[in-house]
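Engineer: Could you work out the structure for the sequence below:
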Amino acid sequence: MTIQWRDLDTVSAHPGLYLQAVLHRSVTGKTLPDLGLRAQITIDPRNLADYRKVCGVVESSLLPPAYPHVLAFPLQLRLLTDKRFPFPLLGLVHLENSIQVLRPLAGLGPFTISVHAENLKPHDKGAVFSIITRLEDQLGLLWQGDSRILCRGVKLDASPEAAPELEDMQLNEIAHWHAPSDIGRRYAKVSGDYNPIHMSALSAKLFGFPRAIAHGLWNKGRVLAELANQLPDSGYQLYVRFKKPLLLPGDVILKASANAPSGQFVLSGSDGGPHLQGQWQPLDG
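Structural biologist: Model prediction:
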């Protein structure tokens, strides 16, 4: 598929896009659009500082490895609410996420950030597709992300593929923390992701959850903050599989393998059930 790129003057997401998402609640097709969105950006130091605070990231000369998700979210929201996009935004489920940190994420820009959708495939519960995000500077690609998204109820004429198996490693507890009831609202202020399932128990119940749930990318950002001493500055890829939602408030335990070029981790609740699990390895691994 050849991507038709649309260059935008700003990455700001219009508040009316969520209202548009509420009104668009049906599947309108089975083909992803060839639309790609991109824009020139510079990083707001205040937003970066707020992200570090809400995710527990220590001060550094480098950007947090999950922070490009925040930079890209407005473009992703525009893409998913575009009239040509066949699946309704509300109800989509973020199943998996992988990133590649090719070079150190240094400086505040200017950068080029871009998003597009590809790789639509069948799933046991519907269909999955990728949102590909790229962050580039004057020298080329710095960071790339692949978010695998599930749309329930879509039937494609093919057999589902099995999820990749994670390597079985010895894991030890390295941290634990409390996720307060307002963390969804606090992360939303930083990321712009005001999905109702994260805002309050009342709004989450409208979508079948007993209480608000934490953003999966807040969980990921918080985990990577704890793994900072085990991850290199660049030259690695990291994969996360989102599991059981983290109901707010909630307590979690992070376990990880020993410090090494390759490793594995799992974030679990007090009952032992995993909220996310993943692994990292060198890009040439």
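Engineer: Please count neighbours and contacts with C-alpha atoms only from this point.
Structural biologist: Noted.
Engineer: Go through stretch 196-215 and flag the buried ones.
Structural biologist: 196-201, 203-204, 209-215 (16 or more other Cα atoms under 10 Å).
Engineer: Before we compare anything, build this one as well:
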Amino acid sequence: MGVVLEFDEPPVVSLATVAMKRASKHTPGAPFPHIEARARRLLPNPDAYARICGFPTTDPLPVTYPDVLARGLQLAVLTHTDFPLRLMGIIHTEQTIEQRRAIHPTEALAGRAWVEGPRVARKGGEFDLHTLISAAGEDVWHGVTTILSRELPGDGVKRPHPQEPSWNATRSVVWPLPADLGRRYSAVTGDYNPIHLWPVTARLFGFKRPIAHGWWALARCVAELDTDVPANCRIHARFSSPMPMPGKLCFAAGPMASGGHAFALRRKDVCLSGEVRPG
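Structural biologist: Sure thing, here's the model as predicted:
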């Protein structure tokens, strides 16, 4: 069964705890130990998040917000002494969200978080951070966050990109990326990865400038899609290149022949691409 951490509400994990997390021994090829954190009660407060991501500050909850609700559970798992990696400098590479129905802030919500992996990637090792949200015992939201750690050995093999769905853009808009966006988003969500904060902290991990949070970029895309995102939906996104701040991003979206909508964010190249489909 491994380690199961039980909480009434998600714990507050300090930035110092995250920063001081040290790597421990991990046998190459072996799975991570099972570490799971559970909270019996989640208390939504989505207004500041909705504003910074472009959602309306009204019921129901933004479809990307449950990840923020469970942030304390995620950090409890990732900072546990049995988890073998440091958190500083990890990179969000892929995201899947499955929401069964609209979630309302007045509901009795509970949450779980755990990790699975790792698996070898080109530039390190990847693992999946799972987040499950339930309402009165009914599972209503499941997120899988795929994360790259360069602490783990990579194999140097360039893998083919998955085939993109066929679609044509029917709308586009340019968004500014202010220099302080990462710091403001961190203050709202508690995600203080230094690659998003200041030039000096980003350079410690190989980036010339701080880069935008993948979760912010995905949430901003979903907010822009608005009514094209059904309450019962599946969202999948891939992060292919950094989004340096300050700067600009071009958002484009359009319907797919197979149903649902595709979207992309570009600078010179694609930074993020994804699809929203009915659940």
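Engineer: related to what we said a few turns ago, so which of the buried residues of stretch 196-215 of the first structure sit within helices?
Structural biologist: The helices, defined by DSSP state H, take in 201, 203, 204 from these.
Engineer: Can you list the residue ranges for helices in the first structure?
Structural biologist: 16-23, 45-55, 67-80, 183-191, 201-205, 216-226.
Engineer: want to throw the ones you listed into CSV with distance to residue 173 of the first structure?
Structural biologist: Below are these laid out as CSV (distance: least, Cα to Cα, whole Å):
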stretch, distance to residue 173 of the first structure
helix 16-23, 39
helix 45-55, 19
helix 67-80, 25
helix 183-191, 23
helix 201-205, 30
helix 216-226, 11
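Engineer: Which residue of the first structure sits opposite residue 130 of the second structure in the alignment?
Structural biologist: For residue 130 of the second structure, the aligned position in the first structure is occupied by residue 132, per TM-score structural alignment.
Engineer: before we move on, what about residue 202 of the second structure?
Structural biologist: Aligning on TM-score structural alignment places residue 202 of the second structure opposite residue 204 in the first structure.
Engineer: coming back round to it: with distance to residue 24 of the first structure as extra columns, can I get the ones in helices among the buried residues of stretch 196-215 of the first structure in a markdown table?
Structural biologist: Shown next, in a markdown table, are those (distance: Cα to Cα, whole Å):
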| residue | distance to residue 24 of the first structure |
| --- | --- |
| 201 | 23 |
| 203 | 18 |
| 204 | 18 |
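Engineer: what residue of the second structure matches up with residue 230 of the first structure?
Structural biologist: Alignment note (TM-score structural alignment): residue 230 of the first structure maps to residue 228 of the second structure.
Engineer: measure the nearest residue to that match once chain neighbours are set aside to residue 126 of the second structure for me?
Structural biologist: In space, residue 228 of the second structure comes closest to residue 261 once its chain neighbours are excluded; the distance is 7.2 Å by Cα to Cα, 6 or more residues apart in numbering. Counting by Cα to Cα, to the nearest Å, the gap from residue 261 of the second structure to residue 126 of the second structure is 27 Å.
Engineer: what residues are up against the spatially most central residue of the second structure?
Structural biologist: Closest to where the C-alpha atoms of the second structure average out (Cα atoms, centre = their mean) is residue 215, at 4.4 Å. Under the criterion of Cα atoms under 8 Å, 6 or more residues apart in numbering, residue 215 of the second structure has no neighbours.
Engineer: my guess is residue 235 of the second structure meets residue 100, correct?
Structural biologist: No - counting by Cα atoms under 8 Å, residue 235 of the second structure stays clear of residue 100, with 11.5 Å between them.
Engineer: of the two, who's got more company?
Structural biologist: Of the pair residue 235 of the second structure and residue 100, residue 235 is the one with more neighbours under other Cα atoms under 10 Å, namely 24 against 18.
Engineer: What's the local residue count around the closest residue in space to the more buried one that isn't next to it in sequence?
Structural biologist: Closest residue to residue 235 of the second structure apart from its sequence neighbours, by Cα to Cα, 6+ apart: residue 276 at 4.6 Å. By other Cα under 10 Å, 24 other residues sit near residue 276 of the second structure.
Engineer: Show me what residue 276 of the second structure lines up with in the first structure.
Structural biologist: Using TM-score structural alignment, residue 276 of the second structure lines up with residue 280 in the first structure.
Engineer: Could I get the contacting residues of its match?
Structural biologist: Residue 280 of the first structure neighbours (Cα under 8 Å, 6+ apart): 236, 237, 238, 239, 261, 262, 263, 264.
Engineer: mind checking what the last one lines up with in the second structure?
Structural biologist: This points to residue 264 of the first structure. Residue 264 of the first structure maps onto residue 262 in the second structure, with residues paired by TM-score structural alignment.
Engineer: wait, what's in contact with the equivalent of residue 248 of the first structure over in the second structure?
Structural biologist: Superposed on the second structure with TM-score structural alignment, residue 248 of the first structure falls opposite residue 245. Counting by Cα under 8 Å, 6+ apart, residue 245 of the second structure touches 177, 178, 179, 180, 181, 209, 210, 211, 212.
Engineer: can you tell me which residues contact residue 180 of the first structure?
Structural biologist: Neighbouring residues of residue 180 of the first structure by Cα under 8 Å, 6+ apart: 248, 249, 250.
Engineer: Quick check: the counterpart of it in the second structure vs residue 196 of the second structure, distance?
Structural biologist: Using TM-score structural alignment as the criterion, residue 180 of the first structure maps onto residue 178 of the second structure. Distance from residue 178 of the second structure to residue 196 of the second structure, counting by Cα to Cα: 12 Å.
Engineer: Give me the nearest residue to residue 105 of the second structure, chain neighbours excluded.
Structural biologist: Closest residue to residue 105 of the second structure apart from its sequence neighbours, by Cα to Cα, 6+ apart: residue 44 at 5.6 Å.
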